[in-house]
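Engineer: Sequence first, then the predicted structure:
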Amino acid sequence: MKMTLLELLFQGIPEQISLVLLTFLISKAKVDWKRIVVMGIFMACFIYLIRLLPITFGVHTIIAIALLIFIMVYLEKISLVRSVISVILVYVFLIFAETICFRMISTLFQLSWDQIRNNEILMIISGIPQVILMLFVAFITNKISLR
């Protein structure tokens, strides 16, 4: 499924930054906001380009998982096992967050998936709660790990 530039800016980039942040926290990597934001922007732009290719929907997620594991292992020097576990946990949580948030929004506003998917503004708005949820979980994870 292709993504517009507005979706990239207002949903894709914040989502990827929250994914990278949560991965850093779960893998116990040093939180460096500048690196996290740069990696999130890079990942979002990379995924945006992948989604432009004529490939089956979902393949971009597998590529994104592999890229984030690569980044954690080679740039952040986190062990392969810890990186794989952290990234998989974060993506499972993303799927959970997307499912919960989409169902709540579609039920609350009586909208179908097609209605949301075919409206750029609704797509962006429907992605905001999951990013907020992921940032909240990152905040809680950070507080727990500081104890």
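Structural biologist: On my side now, so go ahead.
Engineer: Please make it C-alpha for all contacts and neighbour counts, starting now.
Structural biologist: Fine.
Engineer: List the contacts of stretch 69-79.
Structural biologist: Residues outside stretch 69-79 that contact it (CA atoms under 8 Å, 6 or more residues apart in numbering) are Ser27, Ala29, Leu80, Ser83, Val84, Val87.
Engineer: And the helix or strand containing Ile140, what's buried?
Structural biologist: Ile140 is part of helix 120-145, with elements assigned from DSSP states H and E. Within helix 120-145, the residues that count as buried by 16 or more other CA atoms under 10 Å are 120, 123-124, 126-131, 133-135, 138, 142.
Engineer: Same question for stretch 29-49.
Structural biologist: For stretch 29-49, the buried set under the neighbour-count rule, 16+ other CA under 10 Å, comprises Ile36, Val37, Met39, Gly40, Ile41, Met43, Ala44, Cys45, Ile47, Tyr48.
Engineer: dropping in the other structure now:
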Amino acid sequence: MVVFIMFDFLEVSEFLLFLLPGAVESAGIVACSLALVRVKLRWTIIIPAASTLATIIYLIRHMPVTFGLHTIAGFLLLVMFLTKGTRVPPSSSFMASFISYAILASLERLMIELSVMVLKTDINNIMSDYLLWTVLSLPQGVLMVAIALLIAKIRTPLEGMWRIR
């Protein structure tokens, strides 16, 4: 009985540890995609959508499937969200999602390089430490949100683009 309780606690704590930076990162991706297609950033929609996306990505990452499938699934779910939740055509949704994921990949690469230089360690050591790896992903999520806000400032949102009330 104690073993099962401890196992569940470890799974829950791992999930919560993933969800914080994962939800911030997903919020940045969703917001960045919306800003690129000139949809007004409505955080009351973005936060639940990002949390759902992060949860689905977490579940896929822990399935016995090919590594990277969670990224493809997240990408396709984002395209579907943009297409169904806004008045953006599928082709524009696809491009905005692709650009957002490309920005995220660039930020992740930058964060990894900086982490290796600052911590003076090998990337394998960083990746094997789940807590460190998770904490290091939080700044790239915050940067994604900042980039989304900057894009939304430059590309003025159009009125009436949301289908969701």
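Structural biologist: Here it is on my side, so go on. Just so it is clear, the structure is predicted and the values come from calculations on it, not from any experiment.
Engineer: what's the TM-score for these two chains?
Structural biologist: Aligned and superposed, the two chains score 0.91 in TM-score terms (TM-score structural alignment, normalised by the length of structure 1); 144 aligned residues with a CA RMSD of 1.5 Å.
Engineer: Looking at the contacts of stretch 69-79 of structure 1, which are in helices?
Structural biologist: Counting by DSSP state H, the part of the contacts of stretch 69-79 of structure 1 found in helices is Leu80, Ser83, Val84, Val87.
Engineer: circling back: in a markdown table, list the buried residues of helix 120-145 of structure 1 along with distance to Phe93 of structure 1.
Structural biologist: Listed next are the buried residues of helix 120-145 of structure 1 as a markdown table, based on distance: CA to CA, whole Å:
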| residue | distance to Phe93 of structure 1 |
| --- | --- |
| Glu120 | 24 |
| Met123 | 19 |
| Ile124 | 19 |
| Ser126 | 17 |
| Gly127 | 14 |
| Ile128 | 15 |
| Pro129 | 13 |
| Gln130 | 10 |
| Val131 | 11 |
| Leu133 | 10 |
| Met134 | 8 |
| Leu135 | 12 |
| Ala138 | 11 |
| Asn142 | 16 |
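Engineer: Out of those residues, the closest to Thr56 of structure 1 would be?
Structural biologist: Of all the buried residues of helix 120-145 of structure 1, Thr56 of structure 1 sits closest to Met123, with 20.0 Å by CA to CA.
Engineer: how about the counterpart of the closest one in structure 2, what does it touch?
Structural biologist: Aligning on TM-score structural alignment places Met123 of structure 1 opposite Trp133 in structure 2. Shown in contact with Trp133 of structure 2 (CA under 8 Å, 6+ apart): Ile126, Met127.
Engineer: Without its sequence neighbours, what residue ends up closest to the residue nearest the centre of structure 2?
Structural biologist: With the centre of structure 2 defined as its mean C-alpha position, the nearest residue by CA atoms, centre = their mean is Ser26, 2.4 Å away. Of all residues beyond its chain neighbours, the one nearest Ser26 of structure 2 is Ala50 (4.8 Å), with distances taken as CA to CA, 6 or more residues apart in numbering.
Engineer: what lines up against that neighbour once you look at structure 1?
Structural biologist: Per TM-score structural alignment, the equivalent position to Ala50 of structure 2 in structure 1 is Gly40.
Engineer: before we move on, what about Thr156 of structure 2?
Structural biologist: Using TM-score structural alignment, the equivalent of Thr156 of structure 2 in structure 1 is Leu146.
Engineer: how deep is its match tucked in, by neighbour count?
Structural biologist: The local packing of Leu146 of structure 1 (other CA atoms under 10 Å) involves 7 other residues.
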